[in-house]
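> got a predicted model here, sequence first, then my questions.
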Amino acid sequence: MSPYRKKKLLIVSISAPPKNAPESLQAAKYFKYLSYEDFNTTLITSKISDGWRPNDDTLKPYLKNIHKVIEIPIWPNRYIHALTSLLCPFLLEKPDGDAPFHWRYQQVKKKLKNDEPDIIYSRSTPISSSILALKLKMNYKVPWVMHLSDPWVDNPYLNLKKKGKSYNKKKESLCFKYADRVTVTSKKTLELYQEKYPEHTDKLLLYPNVYDPDLLNEIDLTLNEKLTFVHTGRLYESRNVKSMLSAIEKFISRNPAAQGHVDFIFAGFADEKNKQIMTNCSLGCVKYLGALPFDKSLYLQRSAHVLINIDSDEQDSRFQLFFPSKLLDYFVAKKTMLCITAEGSTTYDLIEDKYGRCFTHDDIEGLADYITVCYEKFVLGDKQFFYNADVPTEFSASVNGKRLSTLLKEL
């Protein structure tokens, strides 16, 4: 009888730890809670560069169960990327700006010479992870689970031109055809793909964004200092601070004495427009800290009384498909949430009247009124108002990591 051999699991994920990015943080939590006793795991990821996916050493422990990490360079330098962007912009839509990751398929095969996989698990975004996984699936003829953290062709942020749209439609269809299972993060995205690919309905599964139960906040809430509102995460394009700052200005104009007793803190990457809005704000209670490592971001969330989430200010219903990963970090902090989002969005359905309150971008009056309610509760010393003890286990990384392990073993 032959000795037992661990199955070789290959994870393909451009945005993986120790990069500090929303998708990387989600990947980290799933990696931590996968059951590794049955797997010998190799991770293929991109080499760390600067930009919006910087290195964060506090995330390295999430790789401790990975047997081998293969790093593939995407762009040699920013000048090559800029030149490609100028001369051949259509290449950056095949499928995205990380396309060289899947161009280096032959290089990856050589590096996998002694680690040919028994099963493949890929995480996108970026979508180039899925394209590389498709090529590896076709070569090794093994089961493949494709995870889409955001919609692909139907992602409203892509703004694909004609060639890019045609390429991505073809590749999305191929990936759905050849993937053995496709996992998505929200019920709305699941419904989108069930309608779009009825022939693949049996492949579709919901694997939501998750929180790490080991990080649940057990620190007692204090109300003896300033009332603190905190936003951690990215601000760009229509996911902007305008509505929030307008509401803060209205609140302060009604309650001028509150100015020295309340802080609104924003931390995370922001585009130039949002940076300028925050840094030019004349209110002393508004502070922008820039990007923070994961551990400092976690500390800031725990020190808050109210956690702010801002979704995109768009009429396009496709924006309601997104499941903001920061909501899961907010669950860990066990604090009430103030969300700016569209009615009927994934955020709205999850949070409204259960873990906080939701307001649309144009409801400045409602936002200002709610900030006033928070301030009044703070002055009264009402701790319970700010505390979210009921953390939903359906979003636990422990629960979903075990589900994923079971799925991989079954395949």
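Cool, got the structure.

> CA only for contacts and neighbour counts going forward, please
OK.

> contacts for stretch 168-180, please.
93-95, 130-131, 134, 137, 143-146, 152-153, 182, 200, 203 (Cα atoms under 8 Å, 6 or more residues apart in numbering).

> among the residues you listed, which are in strands?
Under the assignment DSSP state E, the contacts of stretch 168-180 contribute 144-146, 182 to strands.

> my guess is Asn209 meets Lys187, correct?
No: checked against Cα atoms under 8 Å, the pair Asn209 and Lys187 is beyond contact range at 11.5 Å.

> neighbour count: those two, which is higher?
Taking other Cα atoms under 10 Å, Asn209 and Lys187 do not tie; Asn209 has more neighbours (27 against 16).

> show me what contacts the residue lying closest to Leu92 once chain neighbours are set aside?
Nearest residue to Leu92, sequence neighbours excluded (Cα to Cα, 6 or more residues apart in numbering): Ala99, at 6.5 Å. The contact partners of Ala99, taken as Cα under 8 Å, 6+ apart, are 74, 91-93, 128.

> could you identify the most distant pair in those?
The most widely separated members of those, counting by Cα to Cα, are Ile74 and Glu93 (14.6 Å).

> just to revisit the earlier point, of the contacts of Ala99, which belong to helices?
Taking DSSP state H as the definition of helices, these contribute Ser128.

> second structure follows, compare the two:
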Amino acid sequence: MKVLSICYMLPPAMYPQAIQIGRLLYHSKLEHHVITADLEHEPRKLGVYNDFANRVARINHYKEAKQLPSLLHKVLYYFAPFYGACPDNFKPWAKNVFSDYSAKLDSKAETQSDCIVSFGVPMSDHLLAMKLKAKYGTPWIAHFSDPWSDNPFKKHHILSKFINKKLEEIVISAADEVIFTSEETKKLVMSKYPDLQKGVVLGHSYDAALYPEAQAQAQAHREDGKTVIKHIGSLYGYRSPKPLFKALHSLHLEEPELLKNVCFEFVGYVAPRMKNNTDLKALPEGLVHFKGGVDYMQSLSEMSSSDALMIIDAPATESVFLPSKLIDYVGSKRPILAITPNGTSQKLVKRMGFATANPEDNSAIKDMLKSYLKQRQEYCQPLLDGTFDAVYREFSTEAILTKFDAIVERLGKK
């Protein structure tokens, strides 16, 4: 079965989207012909899936659409209501691709596909797929890594928000199937379209083959006996470590002995303003360490060498996002401490048998830290008694790929 897969970002680009969707296509048993961007400005050192081009049937690279000068781009982005907002900056790219690729189909230089799969973000991928379906009648699946018009972290002008709602409705109505990465995202989006009988949930996956060989073994005791709890990934915007710093400050004042020989390590970019924090400055030297960014393979090694891993999400009434980092954490088989609101991540971490605390509840965060530091053996018990295993199996590459290929085959054979 020939599948036309449209994804602006794929390996070797170093974006979470490129890694997650690249993983799907890399391991899929179907014949994928790929449309993606030629990201010439991106560093080519992902260090994973380096033979991606050999694992898919064909890659059609299309150059990025010309952008405005950087300064003008930033000014318009922040002050012009519609600039890059309906749905994003990649609409000219999608238009150019449609013109070229449809000409190849019309001239028989390309053969028709049995199915189209588009991956957003960017949402312009879906607009491209929709135009191809409209012209050629090919069955089409739209995959959403994030919500579209309901995304709480995308601040739109009232008119651009209206336009995006209409675009979302048109896309979801036209697609033969829609994939979401969490049940909460599906409910949020599809509740607006109760008459449409579509929408399936397919989470991210981890690739067990990429972790260090020793990751399945019990964590070796460090020579200095130090306990290292790590957060892997960038922190900026609404996602901030300040709730952790506040809880650590309270714990340091109440039970300082608990924090002796403990280190909270941040591996990845942390916005400078988040480090300029009074609670952080009041903590003893060495309790918090900022390590800086690493590449993807190094990040998996960092996870596997930790005593525990920390999730930090932005405050929300309910979070519908399934962070790909959380699924990478699952693959490392380490205990997890999650500062996250009610929603997708919170439910998943609890299913694993670990604790969660709301970002706005200092007392709950402090109690979660105490639970781990005072009763480490009991806290890690879900890794030994089978509680964790069901989640580990559910998000493996094999499990997710079996579902993905089945969805595509079902649509492509119609």
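That came through fine. In this text the structure is predicted, and so the values were computed from the model without any measurement.

> related to what we said a few turns ago, redo the contacts of Ala99 of structure 1 as a markdown table? Include distance to Lys111 of structure 1 and neighbour count.
Output for the contacts of Ala99 of structure 1, formatted as a markdown table (distance: Cα to Cα, whole Å; neighbours: other Cα atoms under 10 Å):
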| residue | distance to Lys111 of structure 1 | neighbour count |
| --- | --- | --- |
| Ile74 | 16 | 21 |
| Leu91 | 25 | 17 |
| Leu92 | 25 | 17 |
| Glu93 | 27 | 22 |
| Ser128 | 18 | 25 |
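
> just the buried positions in the host helix or strand of Leu72 of structure 2, please.
In this assignment (DSSP states H and E), Leu72 of structure 2 forms part of helix 70-79. Counting neighbours by 16 or more other Cα atoms under 10 Å, one finds that helix 70-79 of structure 2 has no buried residues.

> could you pull out the helices for the stretch 201-350 of structure 2?
Residue ranges of the helices in the stretch 201-350 of structure 2, as given by DSSP state H, counting those that start in this stretch, are 242-254, 272-275, 278-281, 296-304, 324-332, 344-352.

> no wait, the stretch 1-150 of structure 1
Ranges of helices in the stretch 1-150 of structure 1, per DSSP H, counting those that start in this stretch, are 22-33, 78-87, 100-103, 105-111, 128-140.

> tell me which of the ones you listed sits nearest to Phe294 of structure 1.
helix 22-33 (8.6 Å).

> which residues sit against that closest one?
By Cα under 8 Å, 6+ apart, helix 22-33 of structure 1 touches 15-18, 59, 62-63, 65, 123-125, 149, 209-212, 233, 325-326, 397-398, 400-402.

> quick check: stretch 8-22 of structure 1 aligns to which part of structure 2?
Under the alignment (TM-score structural alignment), stretch 8-22 of structure 1 falls on residues 2-16 in structure 2.

> what remains of the contacts of Ala99 of structure 1 once you look at structure 2?
Retained in structure 2: Ser128, out of those (criterion both residues aligned by TM-score structural alignment, their matches' Cα atoms under 8 Å).

> need the contacts of Ala99 of structure 1 in TSV with distance to Glu352 of structure 1, can you?
Below are these laid out as TSV (distance: Cα to Cα, whole Å):
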residue	distance to Glu352 of structure 1
Ile74	41
Leu91	41
Leu92	38
Glu93	36
Ser128	35
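
> nothing else from me, thank you.
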